[in-house]
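>>> here is a sequence with its predicted model. Questions after.
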Amino acid sequence: MDKTIINQVIILFLIMLVGIFCRKKNILTEESTTSLSNLMLNITLPALIISSFNYTVSKELEFNCLRIFIYATIIHIFLIIISKFLCFKEAPDSSIVLRSSYIFSNAGFMGYPLMAGIYGKVGVLYTAIFGIPYNIILFTFGSFLFSKKSFKSSKKDVLKTILLNPGIIATFLGIMLMLTNLKLPEPLFKAVSSIGDMTTPLAMIIVGGMLSTVNFKDIFKDKKMYLISFIKLILIPILVYLVVTILGETKELRTICVLLEATPAAVVVSIFAKRYNIKEDLAAKVSFITTLLSLFTIPLIMSIL
């Protein structure tokens, strides 16, 4: 399991370094980075979401899947509330980035291989189910956090924009496909899956481009980064452990929920920050430092479980 975690972190950093190199050499420009961010949010990420629901749920797994869905919903609502208190002293823009980083983990990229290494195919299924409320909340509450400053129009217009978000549409389409056991035609599914597979490398290249202007020495010298990392990688998994334990869950499902929340800050937070021009440097720093430190904290959390 530890080797799986280490491999995923190394992969993340290698791809991130490609982004840094491309931006330093001006292969990526400011404009192209923004265009890639829009491509990821509007095309590749929705494709990844749809392809992740390509499961036929057997009767024996339905109850566990329902519980995972409920726990994921409770966990993210809980984190929305807790993050408000954790960031109450922060400036408005910093609060948006940090709250999003605390609420949304990098469960997609690191979660699937991590759960597959521990529980096999059923772990992948549980991770996909966990991702349903995750994606709904990400593209509703998460989008609202970032977009509310960008809209001068009514709340109705903001809500309309969020509900028409490709990520939300993809999530509901995926749910419908899974519940009805409908399968996309093989060529269409492979096309959608291939496009979705672009999401992780594309996202990390974008984050690398954003990090290209950051002084790495400043990241490690900034004591606040360590506090943020402690909250994200240690405190929040412990709080999630307590919540799921209070709900009386079995060790297996409890471990899944905790480990998925013990992964680093979601890369998509950096993408949102880039898109809405809100503290993208802070978002990139948090993504970088939490990804690096997760190499040590995830095995620690696993040993506690």
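Alright, I've got the coordinates.
>>> from here on, contacts and neighbour counts on C-alpha atoms
Will do.
>>> now the helices for the stretch 51-200 of the chain?
In the stretch 51-200 of the chain, the segments counted as helices under DSSP state H, counting those that start in this stretch are 59-86, 92-103, 112-119, 121-137, 143-147, 155-163, 166-179, 186-196, 199-211.
>>> need those helices in CSV with mean neighbour count and distance to I301, can you?
Output for these, formatted as CSV (neighbours: other C-alpha atoms under 10 Å; distance: least, C-alpha to C-alpha, whole Å):
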stretch, mean neighbour count, distance to I301
helix 59-86, 17, 17
helix 92-103, 22, 17
helix 112-119, 19, 13
helix 121-137, 22, 18
helix 143-147, 20, 29
helix 155-163, 14, 35
helix 166-179, 19, 30
helix 186-196, 15, 30
helix 199-211, 25, 24
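>>> next up, a second structure to put side by side with the first:
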Amino acid sequence: MDIFLHAVSGVFVILGMIVVGYFLSRAGWFDEHSKTLIAKLVTQLALPCYMLSTIMSDFTTKELKALLPDLKFPIISMSVLFVVAVIVSRILKIKQNHRGLFESMFFISNTVFVGLAVNVALFGERSLPYVLVYYMANTTFFWTLGVYLIGRDGGKTGHLDVRQTLKQIFSPPLLGFMLAVVLVLFHVKLPTFLMSDFRYIGGLTIPLSMIFIGIAVQSAGISHVKFNRDNLGVLFGRFLLAPALMSLLVIPSSMPILMKQVFILQSAMPAMTNAPVVAKLYGADSDYAAIMVAETTILSLIVIPVLMLIMN
């Protein structure tokens, strides 16, 4: 019961910040420009600083070297989920113009805006490198296969911009993580004032991420949340199949228990926040994507404490 209450408490911490974003958005504080600004502040400034500050302060060379071999688990999990997503989309007879979005949201999760905040709230900063290992696989899948699938919905098939794809994969958060790892491996110490700057700026990551989610939920409109064939299929993939498959992969392994818990939670995060943006860019149904992001985000607040109870 204590574990369940801890999980619920962690979720309420996150929910409180989401509610702030939701009601400030309802009050008209944010427009599309400010929403984009918050996303940029998190992904291009706060999160890279957070990576540098946390990893350089809390992790040793030995710990970091032990991480990368376990990258295979999210890669295997998402590969299997993709195959299942294609099969399920055919079985459920998902509309042609929704099929790519359905498949991408089925097997790819929101590992930064929600996943990072959830894991840090529940497990502390010791979970950060494990979050980032999963993120490396997740972001690669989204900006390659995921973007291709969404583009197919909008009638833009058969072409991937390699330069743009590499730019999205090697995003500021991942580059911040990689730089921090290199500095730790070579035992480089940065000046104290610089580390303090990284820590203060990195502290913006979680509150701004949650406020962004609140804005996104308000923009999509809770009244649009519904349970039809498309939506239930995505919910099945995100909240049932993904964590079940990841559990089967990691439980028999020798990785640390915390890493197993982080991987399972990361696999069960909501649909990618970037999905509506990419859908709009490629002429796919961005409204459908936005509703699914909002719906999976809201329901994740129920799923997370249940998963914590099961894992403990």
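Yes, it's here. Nothing here was measured: the structure is a model prediction, and the numbers come from that model.
>>> picking that back up, which one of the helices of the stretch 51-200 of structure 1 lies nearest to L253 of structure 1?
L253 of structure 1 lies closest to helix 59-86 among the helices of the stretch 51-200 of structure 1, at 7.1 Å (C-alpha to C-alpha).
>>> out of the helices of the stretch 51-200 of structure 1, which gets nearest to V243 of structure 1?
With C-alpha to C-alpha, the closest approach to V243 of structure 1 among the helices of the stretch 51-200 of structure 1 belongs to helix 59-86: 7.6 Å.
>>> elements contacting the closest one?
Of the remaining helices and strands, those touching helix 59-86 of structure 1 by 3 or more C-alpha pairs under 8 Å, 6 or more residues apart in numbering; DSSP states H and E are helix 92-103, helix 121-137, helix 236-246, helix 251-261.
>>> could you export the ones you listed as TSV, including distance to I70 of structure 1?
Putting those into TSV (distance: least, C-alpha to C-alpha, whole Å) gives the following:
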stretch	distance to I70 of structure 1
helix 92-103	16
helix 121-137	8
helix 236-246	11
helix 251-261	11
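>>> of the helices of the stretch 51-200 of structure 1, which approaches L233 of structure 1 most closely?
Per C-alpha to C-alpha, nearest to L233 of structure 1 of the helices of the stretch 51-200 of structure 1: helix 92-103, 9.0 Å.
>>> that closest one vs helix 121-137, what angle?
160 degrees (axes from the mean of the first three to the mean of the last three C-alpha atoms, to 10 degrees).
>>> mind checking the helices of the stretch 51-200 of structure 1 for the one nearest to I11 of structure 1?
I11 of structure 1 lies closest to helix 199-211 among the helices of the stretch 51-200 of structure 1, at 9.2 Å (C-alpha to C-alpha).
>>> check which helices and strands the closest one sits against.
helix 2-24, helix 30-39, helix 267-276, helix 280-304.
>>> for L259 of structure 1, which of these is the nearest?
Checked against C-alpha to C-alpha, the stretch from those lying closest is helix 280-304, at 7.2 Å.
>>> show me what the closest one is packed against.
Looks like helix 280-304 of structure 1 contacts helix 2-24, helix 92-103, helix 199-211, helix 223-230, helix 251-261, helix 267-276 (3+ C-alpha pairs under 8 Å, 6+ apart).
>>> tell me which of the helices and strands packed on helix 199-211 of structure 1 sits nearest to E249 of structure 1.
The nearest among these, by C-alpha to C-alpha, is helix 280-304 at 16.4 Å.
>>> show me what counts as buried in the closest one.
By 16 or more other C-alpha atoms under 10 Å, the buried positions in helix 280-304 of structure 1 come out as 280-295, 297-299, 301.
>>> three-state assignment of T213 of structure 1?
Three-state call for T213 of structure 1 (DSSP: H, G, I helix; E, B strand; the rest coil): coil.
>>> want to throw the helices and strands packed on helix 199-211 of structure 1 into TSV with distance to F216 of structure 1?
As requested, those are arranged in TSV below (distance: least, C-alpha to C-alpha, whole Å):
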stretch	distance to F216 of structure 1
helix 2-24	12
helix 30-39	20
helix 267-276	17
helix 280-304	9
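>>> V244 of structure 1: which of the helices of the stretch 51-200 of structure 1 is closest?
helix 59-86 (7.2 Å).
>>> distance from the chain centre to the closest one, please.
15 Å (C-alpha atoms, centre = their mean, to the nearest Å).
>>> burial measure for I38 of structure 2, as a count.
17 (other C-alpha atoms under 10 Å).
>>> that one maps to what in structure 1?
In structure 1, I38 of structure 2 lines up with L36, judged by TM-score structural alignment.
>>> from F212 of structure 2, how far out is the equivalent of R99 of structure 1 over in structure 2?
Alignment note (TM-score structural alignment): R99 of structure 1 maps to S104 of structure 2. Distance, S104 of structure 2 to F212 of structure 2, by C-alpha to C-alpha, to the nearest Å: 21 Å.
>>> same thing with L190 of structure 2?
Between L190 of structure 2 and F212 of structure 2 the computed distance is 31 Å (C-alpha to C-alpha).
>>> what's the answer for V13 of structure 2, then?
Distance from V13 of structure 2 to F212 of structure 2, by C-alpha to C-alpha: 15 Å.
>>> same question, V20 of structure 2
10 Å.
>>> what sits against the residue nearest to G117 of structure 1 when sequence neighbours are not counted?
Computed as C-alpha to C-alpha, 6 or more residues apart in numbering, the closest residue to G117 of structure 1 that is not its neighbour in sequence is M1, at 6.2 Å. Shown in contact with M1 of structure 1 (C-alpha atoms under 8 Å, 6 or more residues apart in numbering): 114, 117-118.
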